[in-house]
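>>> have a look at this prediction, sequence included:
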Amino acid sequence: MATSNQPVTVPTDGSVDDFLAAVPDERRRADAERLRAILREVTGEPAVMWGSSIVGFGSYRYTYANGRTGDWPLAGFSPRKQHLVVYLVGGFEERHSSVLARLGPHKTGRGCLYLKRLDDVDESALRDLIDRTVRVHKGVDRASNRGQ
């Protein structure tokens, strides 16, 4: 089977409202709506569906070392069954360790922040992580890797 070099996760015309309304768990749906408002406010960008399950805000162009390029949201999230997954800048764990220390309960993975409930985390720390991510993706904050 031939593989495509085309990215799978791209902006679509899908309805963010419909996607969030279909989240089965009422608490997760409420957290997703609140997270959408936070991301909209911090990024200054409208919510857009990326693929079938990511709500993204704005976009930036990335280039891998091998020259391959693509587009990805400045920041985004997905209300998964087990967690709210917030998509941030890669390496944010090292870049912003002091902010993560005040965030509250969370897990991390390559550019992903996993939250169980928004009420359990420090919203100002979350906003700070989103803002720092957007600044890095826009090229405004390249030197922000000192754990601040």
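Everything's here; your move.

>>> drop to CA atoms for contacts and neighbour counts, all remaining ones
OK.

>>> can you get me the start-to-end distance on stretch 76-84?
The straight-line separation of the ends of stretch 76-84 (Cα to Cα, to the nearest Å) is 10 Å.

>>> other residues contacting that stretch?
23, 28-29, 32, 35, 39, 53-57, 85-88, 114-117 (Cα atoms under 8 Å, 6 or more residues apart in numbering).

>>> now I54: closest residue in space, sequence neighbours ignored.
Distances taken as Cα to Cα, 6 or more residues apart in numbering place S78 nearest to I54, at 4.9 Å, with adjacent residues excluded.

>>> ok, second structure coming up, stack it against the first:
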Amino acid sequence: MAKTTWTDADPADFVGAVEHPGRRRDAATLLDLMRRATGVEPRMFGTAIVGFGEYHYKYASGTEGDAPAAGFSPRKAASVVYLNDGISAHEELLGRLGPHTTGVGCLYLKDLAAVDLDVLEEIVSRSYATLTTGTYGKRAAQG
């Protein structure tokens, strides 16, 4: 499997080309929200993830690499916000967020108009801070 890397593609162009109008609107909102939450400009990670900042991970197995410290992807079924420090690290805030579903390190949002954007910004900010304080060695499932 090829390793995903940062590209020179323009995140604003990517967001502007999202086909579904609701996902495109939500992606534009996430672009601004994550800029504020992280204090960094977005870059494309691969072809479908808008990333902010970077963190280095190293697992006990010896596997290591770099990934976005915050990021999102406007998928067909929902917008995905990546929380690589694990969903469990944000349980209290998630209870106040509004309608969402989760995976191990993914927050799925069908409509940003239905969630508390201040709470979402706090979640992203905390996750970003955790991931950028040094080498983050746990998998999201261990969070």
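That came through fine. All figures in this text were calculated on a predicted structure; none of them were measured in a lab.

>>> mind checking what the residue nearest to I54 of structure 1 lines up with in structure 2?
In structure 2, the residue paired with S78 of structure 1 according to TM-score structural alignment is S73.

>>> mind jotting down where the strands sit in structure 2?
With strands called from DSSP state E, structure 2 shows them at 42-45, 49-58, 64-74, 79-82, 101-102, 106-109.

>>> please tabulate these in TSV, including the columns mean neighbour count.
Formatted as TSV, the strands of structure 2 follow (neighbours: other Cα atoms under 10 Å):
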stretch	mean neighbour count
strand 42-45	21
strand 49-58	21
strand 64-74	22
strand 79-82	24
strand 101-102	14
strand 106-109	21
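
>>> want to try JSON lines for those, with distance to D116 of structure 2 as columns?
Putting the strands of structure 2 into JSON lines (distance: least, Cα to Cα, whole Å) gives the following:
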{"stretch": "strand 42-45", "distance to D116 of structure 2": "22"}
{"stretch": "strand 49-58", "distance to D116 of structure 2": "21"}
{"stretch": "strand 64-74", "distance to D116 of structure 2": "17"}
{"stretch": "strand 79-82", "distance to D116 of structure 2": "14"}
{"stretch": "strand 101-102", "distance to D116 of structure 2": "14"}
{"stretch": "strand 106-109", "distance to D116 of structure 2": "11"}
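
>>> ok, now which ones touch the counterpart of E121 of structure 2 in structure 1?
Mapped onto structure 1 by TM-score structural alignment, E121 of structure 2 lines up with R127. By Cα under 8 Å, 6+ apart, the contact list for R127 of structure 1 reads I38, L39, V42.

>>> for K76 of structure 2, see how far away the equivalent of the second one over in structure 2 is.
Right, the one you point to is L39 of structure 1. Under the alignment (TM-score structural alignment), L39 of structure 1 maps onto M34 of structure 2. For M34 of structure 2, the distance to K76 of structure 2 equals 20 Å [Cα to Cα].

>>> re the thing from before, so which of the contacts of R127 of structure 1 belong to helices?
I38, L39, V42 (DSSP state H).

>>> if you rank these by neighbours, which is first?
L39 (25 neighbours; other Cα atoms under 10 Å).

>>> from memory that residue sits against T133, does it?
No. With contact defined as Cα atoms under 8 Å, L39 of structure 1 does not count as touching T133 (11.2 Å).

>>> list the residues that contact both of those two?
A75.

>>> any idea how many residues pack against G139 of structure 1?
11.

>>> how about T101 of structure 2, what's its match in structure 1?
When structure 1 is aligned by TM-score structural alignment, the residue opposite T101 of structure 2 is K107.

>>> verify the contact between its match and K116 for me.
No. Counting by Cα under 8 Å, K107 of structure 1 stays clear of K116, with 9.2 Å between them.

>>> just to revisit the earlier point, how about the match of T101 of structure 2: what's its closest non-neighbour residue?
Y114 (5.0 Å).

>>> repeat for W50 of structure 1
The spatially closest residue to W50 of structure 1, leaving aside those adjacent along the chain, is P11, at 4.2 Å (Cα to Cα, 6+ apart).

>>> give me every residue that touches that neighbour.
Here P11 of structure 1 is in contact with V48, M49, W50, G51 (criterion: Cα under 8 Å, 6+ apart).
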